[in-house]
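**Q** got a predicted structure plus its sequence, pasted below:
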Amino acid sequence: MLIIEGMFPFVFPSAWRDTFRKIAERPPHQIRVGGLIVMLLGLVLLFIAT
């Protein structure tokens, strides 16, 4: 997981920074919903992989 997370800032540092800045400007509710979606997607991928 850390390899994949580290790839984007390593390969595309400017785009990663701009994307992170846009995400940080969103209201807390939208960030929370996005986090929930990512967690559920991770669980689905985990179940598929096992």
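**A** On my side now, so go ahead.
**Q** drop to CA atoms for contacts and neighbour counts, all remaining ones
**A** Fine.
**Q** okay, and Leu45 sits in which element?
**A** helix 28-49 (DSSP states H and E).
**Q** for that helix, what is the distance to the chain centroid?
**A** 9 Å (Cα atoms, centre = their mean, to the nearest Å).
**Q** which residues sit against that helix?
**A** Ile23, Ala24 (Cα atoms under 8 Å, 6 or more residues apart in numbering).
**Q** list the buried ones in that helix?
**A** For helix 28-49, burial by neighbour count (16 or more other Cα atoms under 10 Å) applies to no residue.
**Q** measure the residue positioned nearest the centre of the chain to Leu45 for me?
**A** When Cα atoms, centre = their mean is applied to the chain, the residue found nearest the centroid is Val38 (6.7 Å). Separation of Val38 from Leu45 (Cα to Cα, to the nearest Å) stands at 10 Å.
**Q** try this one side by side with the last:
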Amino acid sequence: MNAVAGEFLRAVALVMVIEGLLPFLAPARWRQLLFTIAQMESRSLRTIGLFSMLIGVAILQLV
């Protein structure tokens, strides 16, 4: 496996760990959050996703 593939897999693994924290630590709150997100309009979700990606790209550029 080359270095790029290894780094990519590490990044995916880190995302999975971070994503798993809330359901592990507070499953009831996580369920409530999912219900709230399911009620949101698509435009709002897209806006949140866009800002999340932009912040992620900015952090990557800083690191």
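**A** Nice, thanks for sending it over. As the structure is a prediction and not an experimental result, all values here were calculated from the model.
**Q** care to give me the TM-score?
**A** With the length set by TM-score structural alignment, normalised by the length of the first structure, the two chains reach a TM-score of 0.85; 49 aligned residues with a Cα RMSD of 0.9 Å.
**Q** what's the mean distance for the helix or strand where Thr19 of the first structure lies versus the second structure?
**A** Assigned by DSSP H and E, Thr19 of the first structure falls within helix 13-24. Following superposition, helix 13-24 of the first structure is found to deviate from the second structure by 0.8 Å on average (mean Cα distance after the TM-score superposition for the first structure).
**Q** please pull up the equivalent of Leu50 of the second structure in the first structure.
**A** Using TM-score structural alignment, the partner of Leu50 of the second structure in the first structure is Leu36.
**Q** do the same with Thr36 of the second structure
**A** Checking TM-score structural alignment: Thr36 of the second structure goes with Lys22.
**Q** swap in Ala26 of the second structure?
**A** Matched to the first structure by TM-score structural alignment, Ala26 of the second structure sits across from Phe12.
**Q** and its match, what does it touch?
**A** Contacts of Phe12 of the first structure (Cα under 8 Å, 6+ apart): none.
**Q** how close does Phe47 of the first structure get to His29 of the first structure?
**A** Using Cα to Cα, we find Phe47 of the first structure at a distance of 27 Å from His29 of the first structure.
**Q** just to revisit the earlier point, quick one: contacts of the helix holding Thr19 of the first structure?
**A** Under Cα under 8 Å, 6+ apart, the answer for helix 13-24 of the first structure is Phe8, Pro9, Ile31.
**Q** check the offset of it from the chain's centre.
**A** With Cα atoms, centre = their mean, you get 11 Å for helix 13-24 of the first structure.
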